[in-house]
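Asks: quick one: sequence plus predicted model below, questions after.
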Amino acid sequence: MSPSAITPEGGSEASVSLREVGEFRVIDRITTDRVQPDTTLLGPGDDSAVVAAPDGRVVACTDVLVEGVHFRLDWSTPEQVGRKAAAANMADVAAMGAVPTSLLVGLACPSETPAKQLEELADGLWAEASSAGAGLVGGDLTSGPVMVVSVTALGSLQGREPVLRSGARPGDRVAVCGRLGWSAAGLAVLGRGFRSPAELVNAHRVPVPPYAAGPAAAAAGATSMIDVSDGLLADLAHVARASAVAVRLRSRAFTVPARLAEIGSALGLDPLRWLLTGGEDHALVATFPPDTALPADWAEVGTVEPADSAGPEVTVDGRPYDGDAGWIHFAKY
């Protein structure tokens, strides 16, 4: 479909609103001529999609991104918001040891929203889904006071058992794969009114989850796993509670990237705090039996021990961490 197909006579493609275009022409525009993976048996266009599940089981998760809370359109382009929304969900699938296959998207936005913004957001969703071998198979579009993007991701275990939060055992090693602290550093830069360095700002706008590392960890025998969405300490606390263990991290096991150290110095902030408490990088953290070789690109950062009188907990260098362990939902909004 050509751009002019949804542009009213005399209108500008960049400014024409959803009210002028209408729901169904926008949906047609963002779903026509897209390439689906083999797992999509029936894509958008009917009441429901049909997705293959050769394993007989489907991993499913949902995340919601709200404008002004999870993203700002003066900081991120709609395409970047789409990529971020898809990445947040597919990282959850990977954290179960599964491979992402399909996305369903619910979108609410004001009727004055330029239709072009939705097309760009859809481009981001499709691009990120494709990078993990998944497809966008359906969804819903409605009006609302601010933009809200809700994504449901489906995944395949490919015959493996799911890796749960509750499987960590005393003696296991704790290891991470992917970037830590980059999104938090980028957010700190944006919050000070700057738009550079670009690699940090872009890390906040679009995470780069190590999707393939989840299935690889499952195949290697990972006993528990979670993606780092709220902060490494906060998310490992879920593992500690679910597994009834203590997670002991070693600060010397973390290498602060030079760029984060440089910006931390410039802003008067501790870059190690970004690594330990920063969210939205969607790295993976898992526990592995002591005699198991870690898969490629996984780095050991701690151990699992029996919970003592303090109960399930996460410590750094033998002590509870000083300050917030990560993002706290409902603390502000």
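Replies: Done, it's in.
Asks: when you work out contacts or count neighbours from here on, use the C-alpha atoms and nothing else.
Replies: Noted.
Asks: show me where the stretch 201-333 of the chain has strands.
Replies: Per DSSP state E, counting those that start in this stretch, the stretch 201-333 of the chain carries strands over the ranges 224-227, 245-249, 284-288, 299-306, 313-316, 319-320.
Asks: putting a second one here so we can go through both:
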Amino acid sequence: MPTSSTPAEKKITLASLGEFGLIASVTAGRTQPASTLLGPGDDAAVVAAPDGRVVACTDVLVEGVHFRMDWSTPEQVGRKAAAANLADVAAMGAVPTALLVGLACPADTDVELLQGLTDGLWAEAEAAGAGVVGGDVAASAQLVLSVTALGSLDGLDPVTRSGARPGDVLAVAGRLGWSAAGLAVLGRGFRSPVAVVGAHRVPEPPYAAGPQAARAGATAMIDVSDGLLADLGHVAVASGVVVDVRSAAFSVTGRLADVGQALGVDPLHWILTGGEDHALAAAFPGSVPEGWLVIGEVRAGAAAVLVDGRPYEGGPAGWEHFSR
């Protein structure tokens, strides 16, 4: 039986395991989807692109900016990192196929933490039908994840931000405001309600809704990562239109309403401006697919985002890294 004089169990760090030992550890026994023709282990991966086009995007997540290890488990951080990129692929109307992961961290980082991160990355990729096909590891003063996602358009045209037209209806798929509410709870030093805190730790993007919208004729689409109004602003500018959101379209019930009441915040503010839920917002020329909620309309005019016909006066429209 251990005594007070027994040495503590020594942690295995990246320095002791080594770069290639870590790679072997996190790739062993993993399965890949059919789109992965050649996975980890060579100079580069080979991923199928049946129609000759590849959708590609990348995000960088920095500890202390995008995530905190005292707020989330390593697996939750890995899932969130993957989801942020896979949602961007879906927002183009594409089906996710692969992730490439760049990891930079201190040499004394616990390998168990890194294993948790990669478990999360693999789990979220699998949930979206994609594989983790390669990456790189480097030394750094802090933990940084760089994730690149690839996707297949499967014969469809990409849905960009620039196609919205006057007369289109505006709709969303996925939840809004939950991650922002969870962040507010964590920022106050609490860990519950679990539903909203969990939404901040691990978003649930509606991956299948992206290709669904493309097949239904969506004219424009975007991943809601920085806040609904902020991201719709990109659509308005790219399309040269006015986007008018109807606040009455959103029903605030359950935990979101409870948290808003407890913290003295109008939950509608989280819905309109909160980021990191990774819902999808799209414009449609007519009826919207099942599962999408109509929240407004597109009109002619100088590029602008309105709420109930007026500029939003409840504060910043969303997150912008270099303005704070």
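Replies: Noted; the coordinates are in hand. In this text the structure is predicted, and so the values were computed from the model without any measurement.
Asks: hmm, back to that, okay, the strands of the stretch 201-333 of the first structure in CSV with mean neighbour count next?
Replies: Formatted as CSV, these follow (neighbours: other Cα atoms under 10 Å):
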stretch, mean neighbour count
strand 224-227, 30
strand 245-249, 25
strand 284-288, 29
strand 299-306, 20
strand 313-316, 21
strand 319-320, 12
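Asks: got those as CSV, with distance to residue 76 of the first structure columns?
Replies: Listed next are the strands of the stretch 201-333 of the first structure as CSV, based on distance: least, Cα to Cα, whole Å:
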stretch, distance to residue 76 of the first structure
strand 224-227, 23
strand 245-249, 34
strand 284-288, 24
strand 299-306, 31
strand 313-316, 33
strand 319-320, 35
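Asks: among those strands, which is nearest residue 208 of the first structure?
Replies: strand 284-288 (10.9 Å; Cα to Cα).
Asks: for stretch 104-122 of the first structure, give me every contacting residue.
Replies: 13-19, 21, 26, 29-30, 78-83, 136-153 (Cα atoms under 8 Å, 6 or more residues apart in numbering).
Asks: derive a PyMOL selection command for the buried subset of those.
Replies: Listed next is the PyMOL selection for buried residues among the contacts of stretch 104-122 of the first structure, using 16 or more other Cα atoms under 10 Å:
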select buried, resi 13+16+17+18+21+26+29+30+78+79+80+81+82+83+136+137+138+139+143+147+148+149+150+151+152+153
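Asks: next step: the contacts of stretch 104-122 of the first structure restricted to strands.
Replies: Within the contacts of stretch 104-122 of the first structure, residues falling in strands by DSSP state E are 136-143, 148-153.
Asks: farthest-apart pair in those, please.
Replies: Pairwise distances across those peak at 22.3 Å for 143 and 153 (criterion: Cα to Cα).
Asks: do you know how far the residue most central in space within the first structure is from residue 27 of the first structure?
Replies: The first structure has residue 88 as the residue nearest its centroid, 1.9 Å off, counting by Cα atoms, centre = their mean. To residue 27 of the first structure, residue 88 of the first structure is 23 Å away according to Cα to Cα, to the nearest Å.
Asks: also residue 116 of the first structure?
Replies: 12 Å.
Asks: element containing the aligned partner of the residue nearest to the centre of the first structure in the second structure, please.
Replies: Superposed on the second structure with TM-score structural alignment, residue 88 of the first structure falls opposite residue 84. Here residue 84 of the second structure, judged by DSSP states H and E, is contained in helix 74-91.
Asks: how about the strands in the stretch 51-200 of the first structure?
Replies: Using DSSP E, counting those that start in this stretch, strands in the stretch 51-200 of the first structure cover 59-66, 99-109, 135-143, 148-156, 173-177.
Asks: what stretch of the second structure does the shortest one fall on?
Replies: To tie it back to what came earlier, the one meant is strand 173-177 of the first structure. Residues 169-173 of the second structure are matched to strand 173-177 of the first structure when aligned by TM-score structural alignment.
Asks: over to the second one?
Replies: Counting by TM-score structural alignment, strand 99-109 of the first structure falls onto residues 95-105 of the second structure.
Asks: buried residues of that stretch, list them for me.
Replies: 95, 96, 97, 98, 99, 100, 101, 103, 104, 105.
Asks: which of the residues you listed sits closest to residue 171 of the second structure?
Replies: Checking those one by one against residue 171 of the second structure (Cα to Cα), the nearest turns out to be residue 95, at 20.0 Å.
Asks: quick one: contacts for the closest one?
Replies: Shown in contact with residue 95 of the second structure (Cα under 8 Å, 6+ apart): 89, 151, 152, 153, 154, 207, 208, 210, 211.
Asks: and the furthest pair within those?
Replies: Most distant of the contacts of residue 95 of the second structure, by Cα to Cα, are 154 and 207, 14.6 Å apart.
Asks: ok, these two, which is more surrounded?
Replies: residue 207 (27 against 17; other Cα atoms under 10 Å).
Asks: my guess is the more buried one contacts residue 87. True?
Replies: Yes. Using Cα atoms under 8 Å, residue 207 of the second structure is in contact with residue 87, at 6.2 Å.
Asks: please verify my assumption that residue 234 of the second structure contacts residue 161.
Replies: Yes. Contact criterion Cα under 8 Å: residue 234 of the second structure and residue 161 qualify, at 7.0 Å.
Asks: more neighbours: these two, which one.
Replies: residue 161 (23 against 17).
Asks: ok, that one to residue 284 of the second structure distance?
Replies: Residue 161 of the second structure is 12 Å from residue 284 of the second structure, where distance means Cα to Cα.
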